[in-house]
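Student: Predicted coordinates and the sequence they were generated for:
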Amino acid sequence: MTGRVPPERVRTVACIGAGVIGGGWVAYFLAHGFRVHAWDPAPDAEARLRTLVDAAWPALTELGLAPGASVDHLTVTAELADAVGEADYVQESAPEQLDLKRELLADIDAATPAHVVIGSSTSGYGMTEMAADAAGAHRLVVAHPFNPPYLIPLVEVVGGERTAADAVAWTEEFLRHIGKSVIVMDQEVPGFIANRLQEALWREALHMVANGEATPAQIDASIIDGPGLRWAFHGPMLTFHLAGGPGGMAHMLDHFGPSLLSPWTRLDAPELTPELRDSVVAGTEESAGERTIADLVRERDRRLVDVLRVLGKVPGAS
């Protein structure tokens, strides 16, 4: 589209919504040298946002900042229009409420220069349903990150029925340019790809806790010290491919295929009773021990940095 800034020449990004996900995007964009204009209607949004950015900055510094990157390049505006008026790209990260998303995206669309792509961090809604009230739906794209967005590389990108192909292509190119791992989906699917896979594992975990078959600590340990280590570099499909030995996936399916009929999983969600809720909460708190949320965030970030270095995803790492 005429007037759209090439991805490599983006200088200013607007982040609408400054919670955990929106704030994570802010930190990531700042670390990559952008000027960031942020807006959030909450009265304490700026203080919370700057605290989040400060907490993320040590990990981002260790990974390597872009030349000139600075937390001083963050501006928090009082008005939505002031945040998006000079943006080369907009990232919306409002709460997961469909009516709110529809209204906000329509407002962002009305206030943002017509050539600018608008991405949404939605974790489950499709752009077709979210863009229902937006006149410029052709430039609205899902750009679904993972928490924390400033460290996890993956972003799932998919347009809606009215999204233009060039908007999807531009979003993919821009996100790859700034170091993200991008999956461009061929079609809208509720929950996208990774969240659907996570949800299946989460539901089975709840079943096991509800039936007294496993504790939250055992479930976490089973992934941390088991398949999670392999999934970090091969994923479930290549992992099963290797399980087939020299015959690969074909042998694996031929040999283990009948086990797919075994009642190993229960994909229907269990009723979240007060008893189940309390059991999950208590078990998780027991696992956390004396560590606070802030302690756990620092621990997570430090270990993710280590994993990223080991996997060779940090420039210059050996």
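Tutor: Perfect, I can see it now. Numbering: from 1, shown residues only.
Student: Only C-alpha atoms from now on, for both contacts and neighbour counts.
Tutor: Noted.
Student: isn't residue 249 right up against residue 240?
Tutor: Yes - look at residue 249 against residue 240 with Cα atoms under 8 Å: they come within range, at 6.4 Å.
Student: Now residue 96: closest residue in space, sequence neighbours ignored.
Tutor: Counting by Cα to Cα, 6 or more residues apart in numbering, residue 122 is the residue found nearest to residue 96 once chain neighbours are left out, at 6.6 Å.
Student: what's around the one you found, how many residues?
Tutor: If you count neighbours by other Cα atoms under 10 Å, residue 122 ends up with 24.
Student: Run through the residues that contact it.
Tutor: When contacts are counted by Cα atoms under 8 Å, 6 or more residues apart in numbering, residue 122 touches 93, 94, 96, 142, 143, 144.
Student: so who does the fourth one touch?
Tutor: By that I understand residue 142. Per Cα under 8 Å, 6+ apart, neighbours of residue 142: 119, 120, 121, 122, 126, 127, 156, 157, 158, 159.
Student: One more pass at 10 Å, please.
Tutor: 91-92, 118-128, 130, 155-160, 163, 168, 171, 184, 188, 192 (Cα atoms under 10 Å, 6 or more residues apart in numbering).
Student: and if you look at the fifth one?
Tutor: Residue 143 makes contact with 91-93, 118-123, 127, 154-159, 168, 171-172, 175, 182-184, according to Cα under 10 Å, 6+ apart.
Student: What subset of those is buried?
Tutor: The neighbour count (16 or more other Cα atoms under 10 Å) marks 91-93, 118-123, 127, 154-159, 168, 171-172, 175, 182, 184 as buried among the contacts of residue 143.
Student: does the residue nearest to residue 96 sit in a helix or strand, and which one?
Tutor: Assigned by DSSP states H and E, residue 122 belongs to no helix or strand.
Student: circling back to that earlier point, just the ones of the buried ones among the contacts of residue 143 in strands?
Tutor: 91-92, 118-120, 154-159, 182, 184 (DSSP state E).
Student: ok, structure two:
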Amino acid sequence: MSHQLSVIGTGVIGNGWIARALANGWDVVAFDPDPAAKARTRAFVDNAWPSLQRRGLAEGADPARLTFVESLEAAVAGAGLIQENVPERLALKREILAAIDAAAAPDAIIGSSTSGFKPSDLQQACTNAPGRVIVAHPFNPVYLLPLVELVGGEVTQPGQIEQAQARYRELAMRPLVVRREIEGHIADRLMEALWREALHLVNDGVATTEEIDAAVIYGCGLRWSLMGTFLTFHLAGGDAGMRHMLEQFGPALKLPWTKLEAPELTNELIDKVVEGCEHQAAGRSVAELDRRRDDFLVEMLDLVQKYWPEAEGLEGRI
């Protein structure tokens, strides 16, 4: 199988896949109908490359191994791994995935970067080999964060998921196979719960966007980056661990502390959120903030690797 990644759609996520593949010594063939796409992608890769160099480039890594082509069919020809990144509209994704499925080699894996749709819904219009059309949901910035959620649909065979795991590991990713397909998969469902609660706190005048972010940055976020949710609470139970924690604090789960429904996005709430974020950005451009985030993540990934050296998929480059 060739080390060629085909990327369909070159927004933030598509460009993140491109930068990751190039850093791992792959050839990349991209298609995007936007005439400005090529220049935008080149600028994106240039901005990401210093962080990728710090993480360690694979042999043969070279931004020059990126080629833009004029059609979807030309982009997927000969690829062993194809990544679809078009806007999050089900009808559009079905149309594009059906075209990819019709044009791709029969043993190619076709991953959709969708953050919400189930693979069985995405496979509906595919008639060639629909089982190899799966969810392969990454996290921004894709070129640094190693997690990719893999979700198979109703007609996906176990061997196709195993093949996908192997392919994404070759891109130095940490595949997480989701046991059952569900809207939003795993990580986004967790993030959305926190996001809804954060919007309520802003809407109700409890905290500003900056104060909420501080609560995460200097509190729970530091622990989560190493131990996640469950192991963090396991330690909260002391020597008795999770069982004592649930006995001690479990009843509090019944208290109406959180609001599961999202607040209405009124103009007033939107203004509060936008003004808060602009204050936090303090005049820095998105590109500047991207570099600041990337510098932090490079060091954070080194720490995660130091303290979890045995974690699957975390050895070597991430």
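Tutor: In hand now; what should we look at? Nothing here was measured: the structure is a model prediction, and the numbers come from that model.
Student: Could I get the TM-score for this pair?
Tutor: Counting by TM-score structural alignment, normalised by the length of structure 1, the TM-score of this superposition works out to 0.95. Behind it: 309 aligned residues with a Cα RMSD of 1.3 Å.
Student: circling back to that earlier point, would you mind finding the match for the residue nearest to residue 96 of structure 1 in structure 2?
Tutor: Aligning on TM-score structural alignment places residue 122 of structure 1 opposite residue 114 in structure 2.
Student: Next, work out how far apart that match and residue 97 of structure 2 are.
Tutor: 12 Å (Cα to Cα, to the nearest Å).
Student: Quick check: neighbours shared by these two?
Tutor: 84, 86, 122.
Student: Hmm, residue 95 and the last one touching each other?
Tutor: Same thing as residue 122 of structure 2. Yes - counting by Cα atoms under 10 Å, residue 122 of structure 2 does reach residue 95; the two are 9.0 Å apart.
Student: got the contact list for the residue nearest the centre of structure 2?
Tutor: The residue lying closest to the centre of structure 2 (Cα atoms, centre = their mean) is residue 139, at 1.7 Å. Counting by Cα under 10 Å, 6+ apart, residue 139 of structure 2 makes contact with 13, 16, 113, 115, 145, 146, 147, 148, 149, 187, 188.
Student: ok, and the contacts of residue 122 of structure 1 in structure 2?
Tutor: Mapping the contacts of residue 122 of structure 1 onto structure 2 (both residues aligned by TM-score structural alignment, their matches' Cα atoms under 8 Å) leaves 93, 96, 142, 143, 144 still in contact.
Student: Run through the residues that contact the first one.
Tutor: By that I understand residue 93 of structure 1. 15-25, 40, 101, 119-123, 143-145.
Student: Which position in structure 2 pairs with it?
Tutor: So, by TM-score structural alignment, residue 93 of structure 1 is matched to residue 85.
Student: Name the nearest residue to its match, sequence neighbours excluded.
Tutor: Using Cα to Cα, 6+ apart, the closest residue to residue 85 of structure 2 is residue 9 (4.9 Å).
Student: thought the one you found was touching residue 87?
Tutor: Yes - checked against Cα under 10 Å, the pair residue 9 of structure 2 and residue 87 is within contact range at 8.3 Å.
Student: Which residue of those two possesses the greater neighbour count?
Tutor: residue 9 (21 against 12).
Student: can you tell me which residues contact that one?
Tutor: Per Cα under 10 Å, 6+ apart, neighbours of residue 9 of structure 2: 15, 30-34, 37, 72, 83-87.
Student: do residue 212 of structure 1 as well
Tutor: Counting by Cα under 10 Å, 6+ apart, residue 212 of structure 1 has contacts 206, 276, 279.
Student: And for residue 47 of structure 1?
Tutor: Here residue 47 of structure 1 is in contact with residue 76 (Cα under 10 Å, 6+ apart).
Student: Please apply the same query to residue 159 of structure 2.
Tutor: With contacts defined as Cα under 10 Å, 6+ apart, the neighbours of residue 159 of structure 2 are 132, 165.
Student: Can you tell me the element the aligned residue in structure 1 for it falls in?
Tutor: Matched by TM-score structural alignment, residue 159 of structure 2 corresponds to residue 166 in structure 1. Following DSSP H and E, one finds residue 166 of structure 1 within helix 165-177.
Student: now do residue 14 of structure 1
Tutor: strand 12-16.
Student: for that strand, packing partners?
Tutor: Counting contacts by 3 or more Cα pairs under 10 Å, 6 or more residues apart in numbering; DSSP states H and E, strand 12-16 of structure 1 is packed against helix 20-31, strand 35-39, strand 74-76, helix 80-84, strand 89-92, helix 98-111, strand 117-120.
Student: ok, and for it, which residues are buried?
Tutor: Under 16+ other Cα under 10 Å, the buried positions of strand 12-16 of structure 1 are 12, 13, 14, 15, 16.
Student: now swap in stretch 91-107 of structure 1 and tell me
Tutor: Buried residues in stretch 91-107 of structure 1, counted by 16+ other Cα under 10 Å: 91-95, 98, 101-107.
Student: What count of nearby residues applies to the residue mapped onto residue 261 of structure 1 from structure 2?
Tutor: Counting by TM-score structural alignment, residue 261 of structure 1 corresponds to residue 254 in structure 2. By the criterion of other Cα under 10 Å, residue 254 of structure 2 has 9 neighbours.
Student: any idea how far residue 267 of structure 1 is from residue 305 of structure 1?
Tutor: Using Cα to Cα, which is the criterion applied here, residue 305 of structure 1 is 33 Å from residue 267 of structure 1.
Student: So for those two, which sits in the more crowded spot?
Tutor: Counted by other Cα under 10 Å, residue 305 of structure 1 and residue 267 do not tie: residue 305 has more neighbours, with 19 against 13.
Student: Is the aligned partner of the more buried one in structure 2 part of a helix or strand, or is it coil?
Tutor: Matched by TM-score structural alignment, residue 305 of structure 1 corresponds to residue 298 in structure 2. Using DSSP: H, G, I helix; E, B strand; the rest coil, the structure places residue 298 of structure 2 in helix.
Student: just checking, residue 298 of structure 2 touches residue 52?
Tutor: Yes - if you go by Cα under 10 Å, residue 298 of structure 2 and residue 52 touch, sitting 8.4 Å apart.
Student: In structure 2, what stretch matches stretch 61-77 of structure 1?
Tutor: With TM-score structural alignment as the criterion, stretch 61-77 of structure 1 aligns to 53-69.
Student: Just the buried residues of the matching stretch, please?
Tutor: In stretch 53-69 of structure 2, counting by 16+ other Cα under 10 Å, buried: 55, 57, 58, 61, 62, 63, 65, 66, 68.
Student: Go through the residues you listed and name the one nearest residue 224 of structure 2.
Tutor: Nearest to residue 224 of structure 2, judged by Cα to Cα, of those is residue 55 at 21.8 Å.
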